[in-house]
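In: here are the coordinates; sequence isn't available:
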């Protein structure tokens, strides 16, 4: 592994963690602790793929680390999870939520073909060089995964978030992509 490869992950880890947390709070698991864990893994895998596509190079990751991703305000408003009276601890992690990454992750969670195309698009990038990557729970969720993340994978519920930046994702992954229903 080349020096600096692991630091790319570290640079995007606050963004990935916050955006996955936003998704799992806006679209919580159905069930107990195991369901919550399965839902979180699916959200984190979708957000990781989306973040790596959005910030494909070490430079991109460094720039978003310096400037910050923008926060969850618009996502909160669109999803109905507006948090005007959130305490400062809640506001701190919400500032690391990336609207575009959340939108792209919503697209990936609701369209298996698009998710497969996105994961294939990561091959050979700065984030995957020399490291075996697996996104099984995103690409081929089993019955338990689907039950746990019923809200997180529901196309109608995620449609407002997915629609925000869907066109950018489709353009990035190639022409001729069908719009997600």
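Out: Here it is on my side, so go on. Only a predicted model underlies this, so the values are computations on that prediction, with no experimental measurement involved.
In: please count neighbours and contacts with C-alpha atoms only from this point.
Out: Will do.
In: tell me which stretches of this structure form helices.
Out: Counting by DSSP state H, one finds helices in the chain at the ranges 5-26, 33-54, 58-67, 73-79, 88-94, 99-110, 112-121, 136-139, 143-148, 155-173.
In: turn those into a markdown table, including mean neighbour count.
Out: Compiled in a markdown table, these are given as follows (neighbours: other C-alpha atoms under 10 Å):
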| stretch | mean neighbour count |
| --- | --- |
| helix 5-26 | 20 |
| helix 33-54 | 22 |
| helix 58-67 | 15 |
| helix 73-79 | 16 |
| helix 88-94 | 14 |
| helix 99-110 | 27 |
| helix 112-121 | 17 |
| helix 136-139 | 20 |
| helix 143-148 | 18 |
| helix 155-173 | 18 |
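In: got a markdown table for those, with distance to residue 179 too?
Out: Formatted as a markdown table, the helices of the chain follow (distance: least, C-alpha to C-alpha, whole Å):
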| stretch | distance to residue 179 |
| --- | --- |
| helix 5-26 | 21 |
| helix 33-54 | 17 |
| helix 58-67 | 27 |
| helix 73-79 | 20 |
| helix 88-94 | 29 |
| helix 99-110 | 10 |
| helix 112-121 | 10 |
| helix 136-139 | 18 |
| helix 143-148 | 22 |
| helix 155-173 | 8 |
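In: okay, pairing it with this:
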């Protein structure tokens, strides 16, 4: 896949893990990050399926995390808004967050059936292998994965983010069908 998605994947995964942090120590943080990255990768590959899509994203930019921060209250908790004198570069990564990708990733993290359908769609599209093994922690998390990412996978906590663009994800996975969700 075109490397231009790397900054979006990294920033959006970072946003998810900061907004919905791991519950536990260093191992839990690593497991949580892997799950976020797998969900964001799947969502980004679905959202930007071609090199042209990735190139257009690079030109237009992903939009940033401002609306997501506001929806989750992270703008007041994490200091997402910089004040004069703050090191603004410390927050520059937030400009690479893609709201739609974050929303789709949240949907995948909270709905195992939808995650499995997304990974199957990736296999058909030619992104990576799209195999369940490549996305195992997303589609088949074990007890350790679920425990480490309890907040990241909590449907009620992620609902405001997941609902933002949920219908677009369903349209991508089921083109031409009208779904009621």
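Out: Looks like it arrived, so ask away. Fair warning: this is a prediction, and the values are worked out from it, not measured in the lab.
In: which bit of the second structure covers stretch 65-72 of the first structure?
Out: Mapped onto the second structure using TM-score structural alignment, stretch 65-72 of the first structure covers residues 58-65.
In: what sits up against that stretch?
Out: 4, 8, 15, 94-99 (C-alpha atoms under 8 Å, 6 or more residues apart in numbering).
In: now find how far off-centre that stretch is within its chain.
Out: Relative to its parent chain, stretch 58-65 of the second structure has a centroid offset of 15 Å by C-alpha atoms, centre = their mean, to the nearest Å.
In: distance between the ends of that stretch?
Out: End-to-end distance for stretch 58-65 of the second structure, by C-alpha to C-alpha, to the nearest Å: 16 Å.
In: again, but for stretch 72-90 of the first structure
Out: 11 Å.
In: tell me which residue is most central in the first structure.
Out: residue 47 (1.9 Å; C-alpha atoms, centre = their mean).
In: residue in the second structure matching that residue?
Out: In the second structure, residue 47 of the first structure lands on residue 40 (TM-score structural alignment).
In: dump the residue contacts of that match.
Out: Per C-alpha under 8 Å, 6+ apart, neighbours of residue 40 of the second structure: 9, 12-13, 101-102, 104-105.
In: check residue 22 of the second structure too.
Out: 28-29, 32, 148-152.
In: cool, residue 102 of the second structure as well?
Out: Neighbours of residue 102 of the second structure in contact, by C-alpha under 8 Å, 6+ apart: 12-13, 16, 40, 43, 161-162.
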